[in-house]
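Asks: A predicted structure for the sequence below; I have some questions about it.
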Amino acid sequence: MEYGISTSCFYPELTENSVLNLAEHGIKTIELFLNTYRETKPDFSKKMKRYLTEYQMKAISVHPFTSGYESMLFFSEYPGRFEDGLEHYRQLYFDFMHEIGAKILVLHGCIDHISMEKNRYYERFAKMRDFCKREGIILAQENVAPFKSHSVSFIRDMKTYLHGEVEFVLDIKQAVRAGEDPFEMMEVMGENIVHTHISDHTKEKDCLPIGEGDFDFAKYFKKLQKYSFSGAAVIELYRSNFGQIEQLYRAYRQLELLF
């Protein structure tokens, strides 16, 4: 198991500046949260590769800035848009991921209020997963509060319907926001968890630096090991949820004590 920090913690700071900040603080494992089209171009991917090589860093995953479009691209009634959506994602992200060596592409999926029968969702995901797999990319479904993937029951049914042919990103804060128990979500995802977004929380706040809430991370990581988790636990916070950048690095040092 590895641990690191997502560049999303610095938003709206430019992604390249976020990577350099992480590098300067000795962070070796990161998630790249891309924020605009120019960051999917060859010049940018080459720059990211240069930074990663120079500072001996590893980008585990890529979080697409187009997550909000996934309902329209992949989960509408229009079949041609689905096919074009696959090609759109291939052009945007696959070459970038191959250049920097990232394997996991994070998927939010379909927003909750759009009407779509669950099994159709799962079938669409399976086609997307196969498309990504052929390109050497792991498409991983994240549990996200405003999306269909927010609930334990949806994730359980997804895993069952797809006969375990699915990968998941477990996000602690998103489980809390959806009123779900992160440990129950972990139990349902089980051995299919390939990545996790971590943050602390209290009863009043659901997205805090590690050590500023009361979540039991020792228990969390112990249970992850039960499922033979070998991915990365990446701190993912919103910039508005901490005051000073040093809080982010204190959170990282808390992780060092747990590993």
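Replies: Alright, I've got the coordinates. Numbers count the residues shown, from 1 in each chain.
Asks: From now on I want contacts and neighbour counts done on CA atoms only, so please keep to that.
Replies: OK.
Asks: so who does residue 76 touch?
Replies: Contact analysis of residue 76 by C-alpha atoms under 8 Å, 6 or more residues apart in numbering lists residue 82.
Asks: Check it against this one:
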Amino acid sequence: MKVGISTACFYPSVNTEDTLKIIKDIGFDLCEVFLEAECETDFDFCMNLKNKADNLGIEIYSVHGFSAAFEPYLFDKYRRRKLEMEKRFRAMCSAAQIFNAKCYVFHGLRKTNEKIDYEEISENMDYLCSISEEYGIKIAWENVAWCRTSDPSFINEVSRNMKNDVYYTLDIKQAVRSGKNPVEYLNVYNNKLINVHINDAGYGNSCLLPGKGQMDLKGIIQHVSSINEDIPLIIELYRENYDTYDDLKKAKKYIEGLEEK
């Protein structure tokens, strides 16, 4: 079992590049980098971040972006805007390539009342997958409550109509916010699952430290391991969901302990 952590856990109080030392100090050597601003996709910034991670002995497994600002427009019918957003998408893929990351965590379309054109969406996803492949990066499509991917049947239908391979990130808190059991997504993702955002939930809160809620995390971990035991479990919380950095260290130990029980 590999347990990592997202730099998003320290947003907005710590700059992305400054999270790596904290991550190492609390016992992690695997992380997901969340690029919080467009300037963080610049070549020099990414090279400096990569060098810092290498010097600390941290593997950057996945990359996330400030998706709401551009990803929905990758499906836009206004071509000029769509092409502008493609530049941002390519910048994210390029950053992931510099980091030698395995995947880019993708949100995609917002959930709206607009009629779904599965063929058009599938064609767009095929195109985006072909772009990510240019950079040697897999798209890890994530279930998100405010996106179309909140619906497992939508994910299944789009994927069924695609020609290229698309992969997936399971996000537990987003599943809870969508009113779904995380297993519903796992049953769709199957062997295309390559990333997991792990947290606990319960007592009226969709995002808690692992071990502080009511989720069957052991069952979820066992399901994930049955797909591929090398899929990392990335702790992704919001800053208000924990008190001290030591809480994150304890969360890692809790998750690792679930495998032993």
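Replies: That came through fine. The model shown is predicted, which means the values in this text are computed figures rather than measured ones.
Asks: which residue is nearest the middle of structure 1?
Replies: The residue lying closest to the centre of structure 1 (C-alpha atoms, centre = their mean) is residue 106, at 4.6 Å.
Asks: Per the alignment, residue 159 of structure 1 pairs with which residue of structure 2?
Replies: Counting by TM-score structural alignment, residue 159 of structure 1 corresponds to residue 159 in structure 2.
Asks: Quick one: neighbours of that match, just the number.
Replies: Neighbours of residue 159 of structure 2 under the rule other C-alpha atoms under 10 Å: 21.
Asks: hang on, the residue nearest to the centre of structure 1 is in a strand, isn't it?
Replies: Yes: using DSSP: H, G, I helix; E, B strand; the rest coil, the assignment for residue 106 of structure 1 is a strand.
Asks: just the strands in the stretch 151-261 of structure 2 please.
Replies: 167-171, 193-198, 200-202, 205-208, 233-235 (DSSP state E, counting those that start in this stretch).
Asks: before we move on, the earlier item: isn't the residue nearest to the centre of structure 1 up against residue 137?
Replies: No: with contacts counted by C-alpha atoms under 8 Å, residue 106 of structure 1 stays clear of residue 137, the gap being 10.4 Å.
Asks: circling back to that earlier point, the match of residue 159 of structure 1 and residue 181 of structure 2: what is the separation?
Replies: 20 Å (C-alpha to C-alpha, to the nearest Å).
Asks: Residue 75 of structure 2 too?
Replies: Relative to residue 181 of structure 2, and taking C-alpha to C-alpha, residue 75 of structure 2 is found at 28 Å.
Asks: Please identify which of those two sits among more neighbours.
Replies: residue 75 (22 against 14).
Asks: Next up, the contacts around the more buried one.
Replies: 82, 109, 121, 124.
Asks: Confirm the third one sits in a helix?
Replies: Yes: the assignment for residue 121 of structure 2 by three-state DSSP puts it in a helix.
Asks: and it, how far is that from residue 20 of structure 2?
Replies: For residue 121 of structure 2, the distance to residue 20 of structure 2 - C-alpha to C-alpha - is 36 Å.
Asks: Look at these two and report which has more neighbours.
Replies: Between residue 121 of structure 2 and residue 20, counted using other C-alpha under 10 Å, residue 20 has the larger neighbour count: 23 against 18.
Asks: pretty sure the more buried one is in contact with residue 54, am I right?
Replies: No: Residue 20 of structure 2 lies out of contact with residue 54 (C-alpha under 8 Å); the separation is 10.2 Å.
Asks: before we move on, the earlier item: can you redo the strands of the stretch 151-261 of structure 2 as a markdown table with distance to residue 9 of structure 2?
Replies: Written out in a markdown table, the entries for those read as follows (distance: least, C-alpha to C-alpha, whole Å):
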| stretch | distance to residue 9 of structure 2 |
| --- | --- |
| strand 167-171 | 14 |
| strand 193-198 | 11 |
| strand 200-202 | 14 |
| strand 205-208 | 12 |
| strand 233-235 | 8 |
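Asks: export the ones you listed to a markdown table and tack on mean neighbour count and distance to residue 152 of structure 2?
Replies: What follows is the strands of the stretch 151-261 of structure 2, written out as a markdown table (neighbours: other C-alpha atoms under 10 Å; distance: least, C-alpha to C-alpha, whole Å):
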| stretch | mean neighbour count | distance to residue 152 of structure 2 |
| --- | --- | --- |
| strand 167-171 | 24 | 11 |
| strand 193-198 | 24 | 13 |
| strand 200-202 | 20 | 20 |
| strand 205-208 | 20 | 19 |
| strand 233-235 | 25 | 21 |
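Asks: Please name whichever of these is nearest to residue 47 of structure 2.
Replies: Counting by C-alpha to C-alpha, residue 47 of structure 2 lies closest to strand 233-235 out of the strands of the stretch 151-261 of structure 2; the figure is 22.7 Å.
Asks: mean deviation of the closest one from structure 1?
Replies: Strand 233-235 of structure 2: mean distance to aligned residues in structure 1 after superposition is 0.6 Å, counting by mean C-alpha distance after the TM-score superposition for structure 1.
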